[in-house]
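Asker: coords please:
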Amino acid sequence: MTIDPKDFIVGPDATIADIDLHQETFTTADGRRLTDERADAIARRTANLTPGRKSLGGDGSVSPVLQFRTPRKREVEALAQELGIRPSELARRALDEYLDNHARGA
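Answerer: Below is the predicted model of the structure:
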């Protein structure tokens, strides 16, 4: 069974309704039937999630975000792919290296 993520896009006209899982059958992405118990377990696991990656500090805090633009995006993406990392990881490494070698007062 192939799942197409486009089938799960929620548009601006979407409505949310309570359903009775004893009357209606819903199957989760892993192919199992959704029950009240499984829905509650999923809700408990996802209740405190923060969008984005795990804390970079390792303490569970939300890592600050820094965004920038570059005309060399394709080069960054190609090198990151070659290294087997995400472009954001390559940017973090490059910035850390630069700051370690050039930061004033360090």
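Asker: from here on, just use CA atoms for contacts and neighbour counts.
Answerer: Will do.
Asker: may I see the buried residues of the top helix by length along the chain?
Answerer: The residue-count maximum for a helix in the chain (DSSP state H) belongs to helix 87-102. Within helix 87-102, the residues that count as buried by 16 or more other C-alpha atoms under 10 Å are Pro87, Leu90.
Asker: compare with the first, here's sequence two:
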Amino acid sequence: MTDSSERAPTSNGVPVTDELVDRLAAEAEAGYDVAELRRRGGRRPLGSAPADVVPVRLDPELRAALAARAVADHTNTSDVIRQALRAWLDVA
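Answerer: Prediction:
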């Protein structure tokens, strides 16, 4: 094994030691109950199914207006676009 002082800490700052590596390896080798695993991180789901990415070209003026609206609404441009489409297409 490498010297523990050369290893980067885990994402929450816990130092990676030989003991931690051995404990995690033993846990993994014993297997995990999939029903007990929980989803961690990642993007929150949108709607009833996985969302699609739809590329759209915007002229500079429209892009600037979109960015300004997102700042004014304390949100991001994707949310502004989704809200506008829902209103224009009259869908929930």
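Asker: what residue is smack in the middle of structure 2?
Answerer: Among the residues of structure 2, Gly42 comes closest to the average C-alpha position under C-alpha atoms, centre = their mean, at 2.9 Å.
Asker: just how off-centre is stretch 28-47 of structure 2 within its chain?
Answerer: Relative to its chain's centre, stretch 28-47 of structure 2 lies at 14 Å (C-alpha atoms, centre = their mean, to the nearest Å).
Asker: can you check stretch 80-92 of structure 2 too?
Answerer: On C-alpha atoms, centre = their mean, the centre of stretch 80-92 of structure 2 falls 23 Å from that of its chain.
Asker: list the contacts of the longest helix of structure 1.
Answerer: Contact with helix 87-102 of structure 1 is made by Val76, Glu77, Ala80, Gln81, Ala106, as judged by C-alpha atoms under 8 Å, 6 or more residues apart in numbering.
Asker: now do the corresponding residue of structure 2 for the first one against Arg82 of structure 2, distance only.
Answerer: Matched to structure 2 by TM-score structural alignment, Val76 of structure 1 sits across from Leu66. Leu66 of structure 2 is 12 Å from Arg82 of structure 2, where distance means C-alpha to C-alpha, to the nearest Å.
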